[in-house]
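In: Provided below for reference: sequence and predicted model.
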Amino acid sequence: MQTGENEQALRKIIDFTRLISITILVIHFYLCCYPAFKELNLTHKIADHVLLPLSKMAIFKTVLIAKLIALLLLVVSLIGSKGKRDEKIRTKTVVTYCFTGLLLYFISTMFLSLPFTIITVAAVYIGTTSFGYLLFMTGGGLLFRILKLKMGDDIFNKENETFPQEERLLENEYSINLPAKYQLKGKERYSWINIINPFRGTLVGGSPGAGKSYFVIRHIITQHIKKGFSMLIYDFKYDDLSKIAYNALREHGGRSFYVINFEKIMHRSNPLEPDTMQDITDAIESARTIMLGLNREWIKKQGDFFVESPINFVTALIWFLKKYEGGKYCTLPHVIELSLVDYKDLFAALSEEPEIEVLINPFISAWKNEAYEQLEGQIASAKISLARLSSPQLYYVLSGNDFSLDINNPDNPKVVCLANNPQKSQIYGAVLSLYVNRINKLVNRKNQQKCSLIFDEFPTIYFNGIDNLIATARSNKVAVTLAVQDYSQLKKDYGREQAEVIMNIVGNIICGQVTGDTAKQLSERFGKINQQKESVSINSSDTSISRSNQLDYAIPASKIAGLSSGEFVGMVADDPTNKIDLKMFHNQIQNNHETISAEEGAYREIPSIRDISPKEILLKYQGIKADIKVLIEEIVHDH
């Protein structure tokens, strides 16, 4: 028991043991060097009477045994001794003291056979042995006062924040599997990031240069193409991802490949294809997508009069063209041109369609009551926004019909790449948002082929209903991958509420270096693990160390903010048929750089599909303008 009396008793035993050790050594000196003591008149009858008979004992029969017994008792006394621990004591110092002491202690026996006087031999022997004994005692005392602190070795708490991760390769017909390495208690181990259920949504985060495309997205594309997925790729920096998809498809085949590119025209497709628009709600969705894509600040103001009015106006234009003569003019370029028609002729034309009467009634009422300022406020924002899309190349691509947008149709599966350009991202992004919106409507149906939607730099497009797609498309085998740089970027472009929904609804998260709120959110999402904490209390007489286990963040926000390129943290989702206990990870994804470099060196460029002259593009542009003039003239003429 830790009581004062017991400690005093222990100290007395230790002191007594050490005294016996010294006594044995002194008796050994007296017996061994007796002739020298006698010559110096340092002997006594009583001492001789007591000590000389001891020479017959086994302990003192040989020099070595006597010295070993004395040393053993000294070691016992040192083991039980207590002293103030000191972290400044170095192991090297202790070893030097102990080794030198033992060397002198035992080598001194050789001095007994030196050819000197007995007094000189005795003096050298006793002096050397005693000095060795004292050195060893000093070193031994220091040995049991060394303070070894873990906190000194691991200043960044790296070992404490390591945890077991999934080391099995769990693969199925839908999975994405990324090989990785991680640290566990100072040892490097191999692991796998197994996204066995990509249909629960995957969020890939990381600041520029974190390695999102190189370490994660390229593997999602190649593995899903290999497993027979149809695919939509939003390629923000064309043709970074499109080239990977094209070359993977060349190897595995089975699907058609299409590219929507407004700069280098490849394929043409009409996102307002009348056959795919079942009712007016499809027109409303398309109008909302295109208007909010062109005016991103409106996303946070949905419901306002001057936001909803332009959307209703564009809805009326789309639905009118869908109904007019079987939808032969139902394209976005025709919608843009129709919006520029004079109010008198425009309202006369729109009044012909009863289904949009409710939508256009406020505009006609304002026009009839000569509230022109209100009318301009309602419609001008739509006209100004749409006018930004008035470009011959956009008109040419949007008015054609090389392929349908049902990319996961089992009879004709497709890989479609939507090409953007960072320098013109706002204009192109709005139109590409319309493609995404229409494809979203068509892919989320039963009995279709498994499909993968991959969005690089997701905040640069407006995807209305992304949360609904992730939540409901799981049963229809639609896997959604969103790549974002930061949560704040998502908040800026989608608004706080929508950004929070997107962050919280995805099941799989793979995140590289991020800072601020994103890092805090992720750290809290990953939760806490048991970590060993060590504290030291030093006072003038003693040093006490206490160790305890505490729950602390497995991956702190500061660690997420300091991740290297290719180093990712995250969490995966499982499914009922394939349980994963170790869902969380913090590792370095292993890319075979030489293999990837060789693959990229063998890549073929995406071939040019059509050789179109600027004159043909201009003719199409002028033809669309002429179509609207003819349409208005026919309706006005009928009146």
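Out: Everything's here; your move. Note that the coordinates shown come from a computational prediction; the quantities given were computed from them, not determined experimentally.
In: C-alpha from now on. contacts and neighbour counts both.
Out: Noted.
In: what ranges does the stretch 301-450 of the chain have for its helices?
Out: Ranges of helices in the stretch 301-450 of the chain, per DSSP state H, counting those that start in this stretch, are 305-323, 332-339, 343-350, 357-368, 372-387, 392-398, 425-443.
In: the structure to be compared is supplied as follows:
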Amino acid sequence: MQTGEDITALRKILDMTRLFSLFVLAIHFYICLYPAFAGWNWTAGITDRIVGNIARTGLFNSLMKPKLFALLLLGISLVGVKGRKEEKIDVKKQSIYISCGLLLYLLNGLAFYCSAVNTVAVLYMLMAVSGYLLILTGGVRLSRLLKVKLDKDVFNKENETFPQQEELLENEYSVNLPTEYNLKGRVRKGWINFINPFRGLLVSGTPGAGKSYFVIRHVITQHIKKGFTMFLYDFKYDDLTRIAYNTLLNNLSAYPVRPKFFVINFDDLSRSHRCNPLDPADMEDISDATEASRTIMLGLNRDWIKKQGDFFVESPINFLTAVIWYLKKYRDGRYCTLPHVIELMQRDYKELFEVIRMEKEIEVLINPFVSAFQNNATDQLEGQIASAKIGLARLSSPQLYYVLSGNDFTLDVNNPKEPKVICVGNNPAKLQTYGAVLSLYISRAIKLVNRKHQRKCSLVFDEFPTIFFNSIDSLIATARSNKVATTLGIQDFSQLKKDYGRDQAEVIMNIVGNIVSGQVTGDTAKQLSERIGKIVQERQSVSINSDDTSTSKSSQLDFAVPAAKISALSSGEFVGMVADDPDNPVELKSFHARVINDHAALKLEEDSYRPMPVIKEVNEDMVEAAYQKIKREVADLVADELTKQKKVQEAMGVQHADHQQEEPAVKKRNSKKSSKPWSA
């Protein structure tokens, strides 16, 4: 530990070293310029004897020896200088001072080329002293330079780097993304290994962050190459559908049973298959109808999601359930399609109630509505049913009716005997209309997928908040054992909260095992930063005063990827965490890296893609004919049921009249029998 006495002694030693340097230089001047000093009468006998004794040491035998020795002593004195440090010292300027000083100091021997003795002496000493002073000035200034560069890493990038997985871990289910990342200023190669996609994969990022191009497309291609069946929701049809279709064509050999490819698209009917999401064969009990009804109504009225349980939310759902189940039971589900449900619900209340009351299983569901109708509670009835009728009326479209009333395929995607790759396409311009119908397809497909003893299946939902599925959290939690991998694409946590409500959105965010995120802001960035965790980071501080400079270093835990850094990620740059399993443990689960895509190869691949094939030439007449047919079938159904009910009532009325005519005759006979004893 230094004390004040130690510092004072050191300073005295340095000052003495510098003075000795000047003394050596002065003796050198006296010896080599003695004729000039003699001419100026600056000599003395005692001085000559002292200098003569010093000269016998051999140090002054040449011109350069004493100058170099004096320069060495000056350098030693400068090394120990400790002054007040300055951050803004111009190193280049001080280096120029020292360089010029060395030139003047070492080349002052050129003065001997002058003829006059006095001129030589003055020029020689002036050049040496000037050079000495310039070296001293530059050296002292450089000694004040703050050697600790606090601003070297302004954004703390190197301090926030951490080791990541560099080994490729692959299995029959994995999705592997090549990456490059920064570790202490060095760029290294790595891998993001989603070795257990059955624990759910959440892909988030603002528009343009690269969710589809860098992550989701690789999930689609790698899963198809490994023989997965697939249900794909393509928000911007047909961006992802073309990738899935062409990848499947090139990898049919990966499947033990040749899979079939199906598309649902409401805009181009010639390139769309037809499928009935309310297939009666797949509805085992009335709970299936309830689930379908809830999906449709909440898909049409997204604000109802946060009001589930309210009277005016549950009432239209129950009524729609009753209509669906009635059509399921009517003639073994001959007319059990969503278009028939829509048309039947648009009928007059009196006709509708008389028809559906004939099915005893739904009597409990429709009793409140029938009671309100019989008691002339029109306002209440409209509040209960009108919201369902108005919402479903938006789906009354010939194009929708045509697709929804067909039966080209079933939704059991991962059936081992009939494996499928199904793509359903949305249109951002018609999101409000198509979203509810596609939600119904997804809801019915997921119920059929999440069963035992099926093929491995991948569910991919791009822009997941644009559709509604009420039990996505239970799907992720329970489908793992059935080899169902779920991939959800969202833009931001706030978007998920807006469309699904805070509670369900938080469950989805917390239950997903694998998460990869591009640029996001706000609460999403904070949650991701906390989820990735903290690492040990070095901290450095400098204290400067008039006497000394002190530097301190420490280490502490801090966020590996701060929320501000997540908010500033570039396109293709992702952070997140992977989940492992007991058979494939992953030590380094967190990552902050740039996904490497071979852009040229992907461009060539996309250029070679085949366009989506025409499935069947469909014209407007065919679509209109199917539309009118459904309307006629519903009208005939109502008419037949009312006629049948009328005949039953008439038959019951005749029986009642016969009974009334028979009753007086019986009474007359009984009265005659009872009068005989009296007459006797």
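Out: Noted; the coordinates are in hand. Worth saying up front: this structure is predicted, and the values here are computed from it rather than measured.
In: next, the TM-score between them, please.
Out: Here the TM-score for the pair of chains, by TM-score structural alignment, normalised by the length of structure 1, is 0.95; 638 aligned residues with a CA RMSD of 2.1 Å.
In: need the helices of the stretch 301-450 of structure 1 in CSV with mean neighbour count and distance to Arg288 of structure 1, can you?
Out: Below are the helices of the stretch 301-450 of structure 1 laid out as CSV (neighbours: other CA atoms under 10 Å; distance: least, CA to CA, whole Å):
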stretch, mean neighbour count, distance to Arg288 of structure 1
helix 305-323, 22, 6
helix 332-339, 24, 13
helix 343-350, 16, 19
helix 357-368, 16, 14
helix 372-387, 17, 11
helix 392-398, 22, 18
helix 425-443, 23, 9
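In: okay, the ones you listed in a markdown table with distance to Tyr494 of structure 1 next?
Out: What follows is the helices of the stretch 301-450 of structure 1, written out as a markdown table (distance: least, CA to CA, whole Å):
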| stretch | distance to Tyr494 of structure 1 |
| --- | --- |
| helix 305-323 | 15 |
| helix 332-339 | 24 |
| helix 343-350 | 33 |
| helix 357-368 | 26 |
| helix 372-387 | 19 |
| helix 392-398 | 25 |
| helix 425-443 | 13 |
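In: Ala66 of structure 1 is nearest to which of those?
Out: The closest of the helices of the stretch 301-450 of structure 1 to Ala66 of structure 1 is helix 425-443. By CA to CA, the value is 91.7 Å.
In: return the list of helices and strands in contact with whichever helix or strand comes after that closest one.
Out: Per DSSP states H and E, the first helix or strand lying C-terminal to helix 425-443 of structure 1 is strand 451-455. Using 3 or more CA pairs under 8 Å, 6 or more residues apart in numbering; DSSP states H and E, the elements in contact with strand 451-455 of structure 1 are strand 230-235, strand 478-484.
In: which of those strands sits closest to Lys92 of structure 1?
Out: Comparing these under CA to CA, the one sitting nearest is strand 478-484, at 53.1 Å.
In: Glu594 of structure 1 maps to what in structure 2?
Out: Under the alignment (TM-score structural alignment), Glu594 of structure 1 maps onto Ala600 of structure 2.
In: then Arg496 of structure 1?
Out: Arg496 of structure 1 maps onto Arg502 of structure 2 when the alignment is built from TM-score structural alignment.
In: tell me the contacts of its match?
Out: Applying CA atoms under 8 Å, 6 or more residues apart in numbering, one finds that Arg502 of structure 2 lies in contact with Leu496.
In: before we move on, the earlier item: next structured bit after the helix or strand where the match of Glu594 of structure 1 lies?
Out: If you go by DSSP H and E, Ala600 of structure 2 is part of helix 599-607. The first helix or strand that comes after helix 599-607 of structure 2 along the chain, using DSSP H and E, is helix 620-679.
In: which residue comes closest to Ala70 of structure 2 once chain neighbours are left out?
Out: Leaving aside its chain neighbours, Ala70 of structure 2 sits nearest to Ser21 (4.4 Å; criterion: CA to CA, 6 or more residues apart in numbering).
In: what is the burial count for the residue mapped onto the one you found from structure 1?
Out: Mapped onto structure 1 by TM-score structural alignment, Ser21 of structure 2 lines up with Ser21. Using other CA atoms under 10 Å, Ser21 of structure 1 is surrounded by 23 other residues.
In: tell me the contacts of Ser21 of structure 1?
Out: Contacts for Ser21 of structure 1 (CA under 8 Å, 6+ apart) come out as 69-74.
In: from Gln378 of structure 1, how far off is it?
Out: 105 Å (CA to CA, to the nearest Å).
In: and what of Ile407 of structure 1?
Out: From Ile407 of structure 1 to Gln378 of structure 1 the distance is 36 Å (CA to CA).
In: number of nearby residues for Gly139 of structure 1?
Out: Burial measure for Gly139 of structure 1: 23 neighbouring residues, criterion other CA under 10 Å.
In: mean per-residue distance, the strand or helix carrying it versus structure 2.
Out: According to DSSP H and E, Gly139 of structure 1 maps onto helix 118-143. Compared with structure 2 after the fit, helix 118-143 of structure 1 shows a mean deviation of 2.2 Å (mean CA distance after the TM-score superposition for structure 1).
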